[in-house]
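S.K.: this one's sequence-less:
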C-alpha cells in the first residue's frame, strides 16, 4: 500500500488532462471518451448489477492463480466483500463501458472474470460484441456464469481455465480489445502480453489493470511501453492502455481521469 501511495503522488505531479496533448487521436479519446459526462442509461444497469453483488453474503471458496487479493486473505470469501475490495469499481466500470462504446470493440478478451462486473460493463458498451472471458477459479466461474444467465447477457463465453492453457484456444483470433485483469505478477504479465501479440491488429487496444499494484508490476508496464510494436501508451494510474497504431509516433501519456 505504501508503494501505491508514493507512486500516486508521483503520478499526480506528472499527469495532465487534454491540454498539451498534441496527438489528435489521444486528444479525441480523452475529450470524447475519458471525460464524457453523459449519464448513459446503461450506468443504471451497471449500478444495479454491482449493488446486488455488494448485498450478497454468499460464501465462495476461491482459488487464486495469480497474486491474490491485497485485502482479502482468506480463501473463503463473501461475494459482497469481493465486490467491494476486489471487483472493478463503479467508476472504472463506467470508463470501460465508454471505451468499448467509443471504439465499438467487437471481439473482446478478458483475462480474469471474477464477479463479472467489468464483463457486464463491456457487454453493455457494445451488446453485439463477442466477449471471451477467462476465470481460473471453478467456484467463481460457476457463480458468475449463473449471474450472466440471470441478467440475460448475450455474446459472452466464460472459460474456466488457467490463462496459459486458454491462450492455446483463443490467441488464434484477432481481438479488438484485451483486458488483462487476472494476474498481477511481472513475469506472468509479460508472458501474457507476448502471448497475445499474434492476435493484434493495427487498431487493437490492450488494457492492463493495476499497473502500480507493486514495484514489479510497474516494471512490467515499463517493459511493455518499450516494446517495438507498441506505439502509444496512456497511464491513468489504475490502468495502462496500449495501442499499436503504425501511423502514430511512439509517445507515452500520463492522464488524469
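M.R.: Ah, there it is. In this text, all values refer to a predicted model and were calculated from it rather than measured experimentally.
S.K.: from now on I want contacts and neighbour counts done on CA atoms only, so please keep to that.
M.R.: Will do.
S.K.: the residue positioned nearest the centre of the chain: which element?
M.R.: Centroid-nearest residue in the chain, with C-alpha atoms, centre = their mean: residue 179, separated by 4.0 Å. Using DSSP states H and E, residue 179 maps to strand 177-180.
S.K.: so which elements touch that strand?
M.R.: strand 107-111, strand 205-209 (3 or more C-alpha pairs under 8 Å, 6 or more residues apart in numbering; DSSP states H and E).
S.K.: now render those strands as JSON lines, adding mean neighbour count.
M.R.: Listed next are these as JSON lines, based on neighbours: other C-alpha atoms under 10 Å:
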{"stretch": "strand 107-111", "mean neighbour count": "23"}
{"stretch": "strand 205-209", "mean neighbour count": "22"}
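S.K.: redo those strands as JSON lines? Include distance to residue 48.
M.R.: Shown next, in JSON lines, are these (distance: least, C-alpha to C-alpha, whole Å):
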{"stretch": "strand 107-111", "distance to residue 48": "22"}
{"stretch": "strand 205-209", "distance to residue 48": "23"}
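S.K.: how about the helices of this structure, start to end?
M.R.: Per DSSP state H, the chain carries helices over the ranges 2-14, 24-29, 42-54, 79-85, 90-103, 117-125, 138-150, 163-170, 186-196, 215-225.
S.K.: buried sites along the fourth one?
M.R.: Which is helix 79-85. Residues 79-84 are the ones in helix 79-85 that count as buried (16 or more other C-alpha atoms under 10 Å).
S.K.: now these as JSON lines including distance to residue 63?
M.R.: JSON lines is the format used below for the buried residues of helix 79-85 (distance: C-alpha to C-alpha, whole Å):
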{"residue": "79", "distance to residue 63": "14"}
{"residue": "80", "distance to residue 63": "17"}
{"residue": "81", "distance to residue 63": "16"}
{"residue": "82", "distance to residue 63": "13"}
{"residue": "83", "distance to residue 63": "16"}
{"residue": "84", "distance to residue 63": "18"}
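S.K.: A further structure is provided below for comparison with the first:
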C-alpha cells in the first residue's frame, strides 16, 4: 500500500502531465463531448446542496462504529472501532469528483447502475440523483456503514437506490444474475488487484455496447 506521500507524488505527476481540460485538439467525438458537456458543466444542480449538507453532518459526527473490512482496509484508520467523522474525512469522495459522477449519469442517462462500495452513501446519492428514472444497486460490506447510508438515502427520499449489505464475493454474482445489463458501474470497494480484476470480468458479462465502467483509487496500492 502506498504511503500518503507516495500517493500525493503520483497525483501531482498525473496532473502536471495530463492533457488540456477544455477539449481543444481532441479528435475523439466521445472525449470531446465528455469534456465539453460533462467535465466542464459548471451548473449548480438542485441536489448538490442537500447531499453536501449530509456530508457536513457526517464530518461533524463524533460517534464511533465498529467496522468490518472485507477489502484492503484504510490507509489512515488502523482500528475497527472508528469515529464517523474520521471515516468521512478519509473515505468520502471529494465534492468535485462526486459531482462529476452525477454529471456523467445526468448526461448519459444509464438505466441500470451498480456501485461497489457504498460507504456512507454520498457518492451513491449523487449517482442516483443523476437519473431518478434509473435504478442504482449499491453494495456495502460493513453492516454499520450500510445502516448509516440507508438513513441518508431516506433523508434524501431517494427511492431508486437498492442497498445490498455483505461481502462482495457473496452479493455481487447473485445480483448480476438478476440484471441483464449494467449501463454504468462505479467500483470503489476493495482496492486489491485480484478482486478488482475479478469484478471487471464479472461486470463485462453484463455490459452493453454503451456501458460505462469507472474504477476509482487505482493508485491505492503498488499492485493496483
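M.R.: Everything's here; your move. It should be emphasised that the depicted structure is a prediction, and the values quoted were computed from it without experimental measurement.
S.K.: tm score of chain vs chain?
M.R.: With the length set by TM-score structural alignment, normalised by the length of structure 2, the two chains reach a TM-score of 0.92; 217 aligned residues with a C-alpha RMSD of 1.4 Å.
S.K.: the residue nearest to the centre of structure 1 maps to what in structure 2?
M.R.: With TM-score structural alignment defining the correspondence, residue 179 of structure 1 maps onto residue 186 in structure 2.
S.K.: who's in contact with its match?
M.R.: 114-116, 213-216 (C-alpha atoms under 8 Å, 6 or more residues apart in numbering).
S.K.: residue 36 of structure 2 -> structure 1?
M.R.: Under the alignment (TM-score structural alignment), residue 36 of structure 2 maps onto residue 31.
S.K.: one more: residue 200 of structure 2?
M.R.: Applying TM-score structural alignment, one finds that residue 200 of structure 2 aligns to residue 193 in structure 1.
S.K.: so which of the helices and strands packed on strand 177-180 of structure 1 comes closest to residue 70 of structure 1?
M.R.: Judged by C-alpha to C-alpha, the one of these that comes nearest to residue 70 of structure 1 is strand 205-209, at 14.3 Å.
S.K.: residues in contact with residue 233 of structure 1?
M.R.: 225, 240-243, 251-253.
S.K.: mind running it again at 10 Å?
M.R.: 26, 205-207, 221, 224-226, 240-244, 250-254 (C-alpha atoms under 10 Å, 6 or more residues apart in numbering).
S.K.: give me the buried subset of those residues.
M.R.: 26, 205-207, 221, 224-225, 240-244, 250, 252-254.
S.K.: does the match of residue 200 of structure 2 really touch residue 208, like I thought?
M.R.: Yes. Residue 193 of structure 1 lies in contact with residue 208 (C-alpha atoms under 10 Å); the separation is 9.4 Å.
S.K.: now do the shared contacts for the two.
M.R.: Contacts common to residue 193 of structure 1 and residue 208, judged by C-alpha under 10 Å, 6+ apart, are 178, 180.
S.K.: and residue 223 of structure 1? What does it align with in structure 2?
M.R.: Mapped onto structure 2 by TM-score structural alignment, residue 223 of structure 1 lines up with nothing.
S.K.: count of residues packed around residue 223 of structure 1?
M.R.: 12 (other C-alpha atoms under 10 Å).
S.K.: measure it to residue 66 of structure 1 for me?
M.R.: 20 Å (C-alpha to C-alpha, to the nearest Å).
S.K.: tell me how far the residue in structure 2 sticking out farthest from the centre lies from residue 32 of structure 2.
M.R.: Centroid-distance maximum for structure 2: residue 25 at 29.8 Å, with C-alpha atoms, centre = their mean. Using C-alpha to C-alpha, residue 25 of structure 2 is found at 9 Å from residue 32 of structure 2.
S.K.: report the contact partners of the counterpart of residue 21 of structure 1 in structure 2.
M.R.: Alignment note (TM-score structural alignment): residue 21 of structure 1 maps to residue 26 of structure 2. Neighbouring residues of residue 26 of structure 2 by C-alpha under 10 Å, 6+ apart: 19-20, 32-33, 35.
S.K.: mind running it again at 6 Å?
M.R.: Neighbouring residues of residue 26 of structure 2 by C-alpha atoms under 6 Å, 6 or more residues apart in numbering: residue 32.
S.K.: just the one 5 residues further on next, same as before
M.R.: With contact taken as C-alpha under 6 Å, 6+ apart, residue 31 of structure 2 is in contact with no other residue.
S.K.: please tell me how far residue 119 of structure 2 sits from residue 182 of structure 2.
M.R.: Distance from residue 119 of structure 2 to residue 182 of structure 2, by C-alpha to C-alpha: 21 Å.
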